[in-house]
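**Student:** Predicted model and sequence follow; I will ask about them next.
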Amino acid sequence: MSPASPTSCGAMTSARRFPQSVYRHGDEPDARFTLANERTFLAWIRTALALMAAGVALEALGTGMHTGLRLAAALVLILAGIMTAAMAWYGWKRTERTLRLRKPLPAPPIGLPLTVIAVVVGVLVGLAMLLG
């Protein structure tokens, strides 16, 4: 095995890569798949930041709305942002490990919770506007 072969490079670098719970399993996948997984992770992080910013903006700028409902909607948005960031990390790890093991990709775990949160926030903001 030559030093430039993928197996020897992967073995040397996997010992230094974080998280070990991902990189100690399987073989290096095609870089395109790893990079696509990373782009997906970053998109979820952007979504998390947007949710948190929306919560802050709603509380800071939501004049004329029912105070309690506005605060509840803002808190739900901020907590959704925190949850989305955590789920993005979990999803990245799970997908990267699956790629390394050459198994079918898992379903994303974040779609249904974010859908429910969007409905709840929409109802809270709608009520806050009507009752404000």
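**Tutor:** Arrived safely.
**Student:** C-alpha from now on. contacts and neighbour counts both.
**Tutor:** Will do.
**Student:** buried stuff in stretch 105-120?
**Tutor:** When burial is assessed from 16 or more other C-alpha atoms under 10 Å, stretch 105-120 yields the following buried residues: Leu114, Ile117, Ala118, Val120.
**Student:** Which strand or helix spans the second one?
**Tutor:** Remark: Ile117 resides in helix 111-131, with elements defined by DSSP states H and E.
**Student:** Can you list the neighbours in contact with that helix?
**Tutor:** Gly64, Met65, His66, Thr67, Gly68, Leu69, Arg70, Ala72, Ala73, Val76, Leu77, Ala80 (C-alpha atoms under 8 Å, 6 or more residues apart in numbering).
**Student:** The residues you listed in helices, which ones?
**Tutor:** Thr67, Gly68, Leu69, Arg70, Ala72, Ala73, Val76, Leu77, Ala80 (DSSP state H).
**Student:** circling back to that earlier point, redo the buried residues of stretch 105-120 as a markdown table? Include distance to Arg17.
**Tutor:** Shown next, in a markdown table, are the buried residues of stretch 105-120 (distance: C-alpha to C-alpha, whole Å):
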| residue | distance to Arg17 |
| --- | --- |
| Leu114 | 31 |
| Ile117 | 35 |
| Ala118 | 36 |
| Val120 | 39 |
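**Student:** Comparison target below:
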Amino acid sequence: MADRRFPRSVYRVGEEPDPRFTLANERTFLAWIRTTMALLAGAVALEALGVPEHPLLRHGAAIVLIAAAVLVIAQAWWGWVRTERAIRQRSPLPSPFSALPLILALVAVAVLIGGGLALGEY
């Protein structure tokens, strides 16, 4: 059965865990996917809604949001893999990745948009 499941690098190790743990890990992964979709929606909204902002600041904020979305999706996948392996091997769960890059990206977007609006760049 493990040979038919993806990714094989996860399902070939250890033993089948209690499904509740695997499902909880999957729910966490899906929450990160929703976060990624929200970041991408924010980037699209900046352009589609024509936020009254200097174009360079608006484009910069959109690019930061897209870059953050790429980072979050990579973190979501890698975090799911690391946690699932640990669950299957009955070893301690790995420490979570830091949310610091995401926080810094959101602060940068707030500075670009909020600062531009405060300076009357529209």
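**Tutor:** Done, it's in. Predicted model, so just to flag it, every value in this text is computed and none were measured.
**Student:** Met52 of structure 1 versus Gly122 of structure 1, what's the distance?
**Tutor:** Per C-alpha to C-alpha, to the nearest Å, Gly122 of structure 1 is found 15 Å from Met52 of structure 1.
**Student:** er, Val116 of structure 1 actually
**Tutor:** Taking C-alpha to C-alpha as the measure, Val116 of structure 1 falls 16 Å from Met52 of structure 1.
**Student:** In terms of helix, strand or coil, where does the residue nearest in space to the middle of structure 2 fall?
**Tutor:** Most central in structure 2 under C-alpha atoms, centre = their mean is Val72, positioned 2.2 Å from the mean C-alpha point. Here Val72 of structure 2 is recorded as helix under DSSP: H, G, I helix; E, B strand; the rest coil.
**Student:** Mind picking the two most distant members of the contacts of helix 111-131 of structure 1?
**Tutor:** With distances taken as C-alpha to C-alpha, the most widely separated pair in the contacts of helix 111-131 of structure 1 is Gly64 and Ala80, at 23.9 Å.
**Student:** Between these two, point out the one with more neighbours.
**Tutor:** Using other C-alpha atoms under 10 Å as the criterion, Gly64 of structure 1 and Ala80 rank with Ala80 on top: 22 against 12.
**Student:** which one is the more buried one nearest to, not counting chain neighbours?
**Tutor:** Nearest-residue entry for Ala80 of structure 1: Leu51, 6.7 Å, with adjacent residues in sequence omitted and distances by C-alpha to C-alpha, 6 or more residues apart in numbering.
**Student:** So what does the one you found match up with in structure 2?
**Tutor:** Under the alignment (TM-score structural alignment), Leu51 of structure 1 pairs with Leu39 of structure 2.
**Student:** Superposed on structure 1, what's the mean shift for the helix or strand hosting that match?
**Tutor:** Taking DSSP H and E as the criterion, Leu39 of structure 2 maps to helix 19-48. Following superposition, helix 19-48 of structure 2 is found to deviate from structure 1 by 0.5 Å on average (mean C-alpha distance after the TM-score superposition for structure 1).
**Student:** so what does that helix touch, helix or strand wise?
**Tutor:** Using 3 or more C-alpha pairs under 8 Å, 6 or more residues apart in numbering; DSSP states H and E as the contact definition, the elements that helix 19-48 of structure 2 packs against are helix 55-88.
**Student:** Before I go, just wanted to say thanks for your time.
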